[in-house]
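Asks: Please work out how this folds:
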Amino acid sequence: MQVRRFRLSFLYAVPIGILGGLIGLGGAEFRLPVLAGVLSYSVRQAVPLNLAVSLVTIAASLAIRGSTLSFSLVIPLLPAVLSLICGAVITAFFGAAMAGRLSNEQLERIILVLLVLIGVVLIVEGFLPQQIPALLPPALGWRIPAGMLFGLAIGLVSSLLGVAGGEIIIPTLVFAFGADIKTAGTASLLVSLPTVLVGVVKYASRGAFTDRTALSNTVAPMGVGSVIGAVIGGMLVGVVPAAVLKVTLGVILNISAFRVFHKAKSHD
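Replies: Here you go, the predicted model:
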């Protein structure tokens, strides 16, 4: 079973990483159904494991971007980035604690709803233009409180799904704050790192990572496969239109979420 999990963790992570790299995301929302459905982890195990893999992929992505891109373009976005972080780390902490108090059925229902919402967001985003004027006024009096409110939602989704939150952070930065897509991708990693780190630390304090075999046989190969896939996906950007991919992946995410978590809920 452990050898099977090791192989499947890597084999599934690579294509998910490629698809995520093609649309500028980490793919964590697609890893969660794999962890729960294919690798047979309970939902309480799958979420923190997914969060640990997300931490590995964020760190690797930041290192890659730091060697190839300048972070100077993010400086104008710093007020938005810092306000997003402030909101996100608060709910990342309390979200992990809340997940521990929910029953399996409640957690599965919440995960199903959140994954479906993310799938819908991907589909809608596929039909939107890549660059639109910022929806928020440029005044900090608007942007900082709005950023904190968005951050609260991002941190909650991150801690309950074990995701980096890029599927929410990037559209927020692009459409609410007027960032270009490349800068938003880099800024998203800066928001995700402390958010995911807080979630991992909180889950660790609750004993979520005491099973060392899960770390070595699932987190490690899935983290390596995700990074390899993301690099390949980044090199293939433009081969398939991102809009087409987002719509397709949004549909696939909805189908897989219903198959895994609706089925699990109905069997409780």
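Asks: contacts, neighbours, all on C-alpha from now
Replies: Noted.
Asks: contacting residues for E29?
Replies: E29 makes contact with L115, L161, V163, L253 under the criterion Cα atoms under 8 Å, 6 or more residues apart in numbering.
Asks: Apologies, that question was intended for L115.
Replies: Contacts for L115 were tallied using Cα under 8 Å, 6+ apart; they are E29, L253, N254, A257.
Asks: Determine which two of those are furthest apart.
Replies: E29 and N254 (10.5 Å; Cα to Cα).
Asks: Next, the second sequence, to be compared with the first:
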Amino acid sequence: MRAPTRNGKSFVAGSLIGTLGGLIGLGGAEFRLPVLIGAFRLGTLEAVILNKAMSLVVVTAALLFRGGTISPSILAVHLDVVLNLLAGSMVGAWWAAGHAITLPRHWLNRIIMVLLVGLSLVLLSEAWAGVHDGSAPLFEAEPLRWLAGLVAGLGIGMVAALLGVAGGELLIPTIVLLYGLDIKLAGSLSLMVSLPTMIVGFTRYARADAFAVLRQERALMVWMVTGSILGAAIGGMLLGLVPTGLLMGLLGVVLLVSAVKTFQHAH
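Replies: Next up is the predicted model:
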């Protein structure tokens, strides 16, 4: 594939994924990973590392964009929630990224396929049941709530590191249900958890030979990130035009099919 064609294809793919992600409040990294492997023929570990780098840029941009919606002073009040989840997620990301480097590729393919299928089922369940604004924390006892947040953060950090994603589809419902917070506030808090978690995983991946993909695929990354940020902005402006539940259900099915098809035949 010629470079201009490949660059254009990556920009279009990033824009479409970013738009769909923006419509439901996600970064779209879950959908980028099968595209990087299936359409652009990257190796699995290389695709995860490239996806992680793009997610870092997109999440940073999203956090800056949301600064005008929810003030930093409000976020500071709930810093304990962020620190609670980070205590688990950073450990999980470090552990999972370290093991992903040494895993045989066929095992990494299988694990990633299972995780993507699991995320698709999360999207489908949220489309069916919905994620409502929190009213009360799941556990009234603070030590129990802290322990649950630590365990949840650990699992989310592992998933984020293995897929190269921000983990918003797991963090947002966790914050709403476990801490009883508003879903819009949960969206901003999830970004505050995602950014340090991804940096930890990204630092761990720097030890892998596959990290060279960032230099080899610089053009692909730049064009897809540009498209993703543009798409996220468009998706945010179109928010409300498409029923969120319907869209999440559709995207859940798309992710399920693409994950199975991509990783069954992953090279």
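Asks: Work out the TM-score between the chains.
Replies: The TM-score (TM-score structural alignment, normalised by the length of the second structure) is 0.94; 265 aligned residues with a Cα RMSD of 1.6 Å.
Asks: For the contacts of E29 of the first structure, pick the one with the most neighbours.
Replies: Neighbour counts for the contacts of E29 of the first structure (other Cα atoms under 10 Å) peak at V163, which has 32 neighbours.
Asks: Aligned counterpart of S258 of the second structure in the first structure, please.
Replies: By TM-score structural alignment, S258 of the second structure lines up with S256 in the first structure.
Asks: With A219 of the second structure instead?
Replies: Using TM-score structural alignment, A219 of the second structure lines up with N217 in the first structure.
Asks: isn't its match right up against Q2?
Replies: Yes - using Cα atoms under 8 Å, N217 of the first structure makes contact with Q2 at a distance of 6.4 Å.
Asks: more neighbours, those two?
Replies: N217 (20 against 13).
Asks: tell me the contacts of that one?
Replies: Neighbours of N217 of the first structure in contact, by Cα under 8 Å, 6+ apart: Q2, V3, R5, F6, S9.
Asks: Next, count neighbours for G240 of the second structure.
Replies: 11.
Asks: what's the matching residue for it over in the first structure?
Replies: That one, G240 of the second structure, aligns with G238 by TM-score structural alignment.
Asks: if I look at Y41 of the first structure, how far off is L107 of the first structure?
Replies: 14 Å (Cα to Cα, to the nearest Å).
Asks: Comparing those two, which residue is more hemmed in?
Replies: Set Y41 of the first structure next to L107 and count neighbours by other Cα under 10 Å: L107 wins out with 22 against 17.
Asks: I'd say that one and G100 touch.
Replies: No - contact criterion Cα under 8 Å: L107 of the first structure and G100 do not qualify, at 9.1 Å.
Asks: all helices of the stretch 1-150 of the first structure, in order?
Replies: Assigned by DSSP state H, counting those that start in this stretch, the stretch 1-150 of the first structure shows helices spanning 2-23, 28-33, 43-68, 78-101, 104-126, 140-161.
Asks: Check the mean deviation of the longest one from the second structure.
Replies: It stands for helix 43-68 of the first structure. Aligned to the second structure and superposed, helix 43-68 of the first structure gives a mean residue distance of 1.0 Å (mean Cα distance after the TM-score superposition for the first structure).
Asks: what helices or strands is that helix leaning on?
Replies: For helix 43-68 of the first structure, the packing partners by 3 or more Cα pairs under 8 Å, 6 or more residues apart in numbering; DSSP states H and E come out as helix 28-33, helix 104-126, helix 140-161, helix 181-205, helix 220-235.
Asks: cutoff 7 Å now
Replies: For helix 43-68 of the first structure, the packing partners by 3 or more Cα pairs under 7 Å, 6 or more residues apart in numbering; DSSP states H and E come out as helix 28-33, helix 181-205, helix 220-235.
Asks: Check the mean deviation of the first one from the second structure.
Replies: Read that as helix 28-33 of the first structure. Per aligned residue, helix 28-33 of the first structure averages 0.3 Å (mean Cα distance after the TM-score superposition for the first structure).
Asks: Report the buried residues of that helix.
Replies: A28, E29, F30, R31, L32, P33 (16 or more other Cα atoms under 10 Å).
Asks: could these be laid out in TSV, adding distance to I228 of the first structure?
Replies: Listed next are those as TSV, based on distance: Cα to Cα, whole Å:
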residue	distance to I228 of the first structure
A28	14
E29	17
F30	16
R31	15
L32	18
P33	20
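Asks: Tell me the one of those nearest E125 of the first structure?
Replies: E125 of the first structure has its nearest neighbour among these in E29, at 15.9 Å by Cα to Cα.
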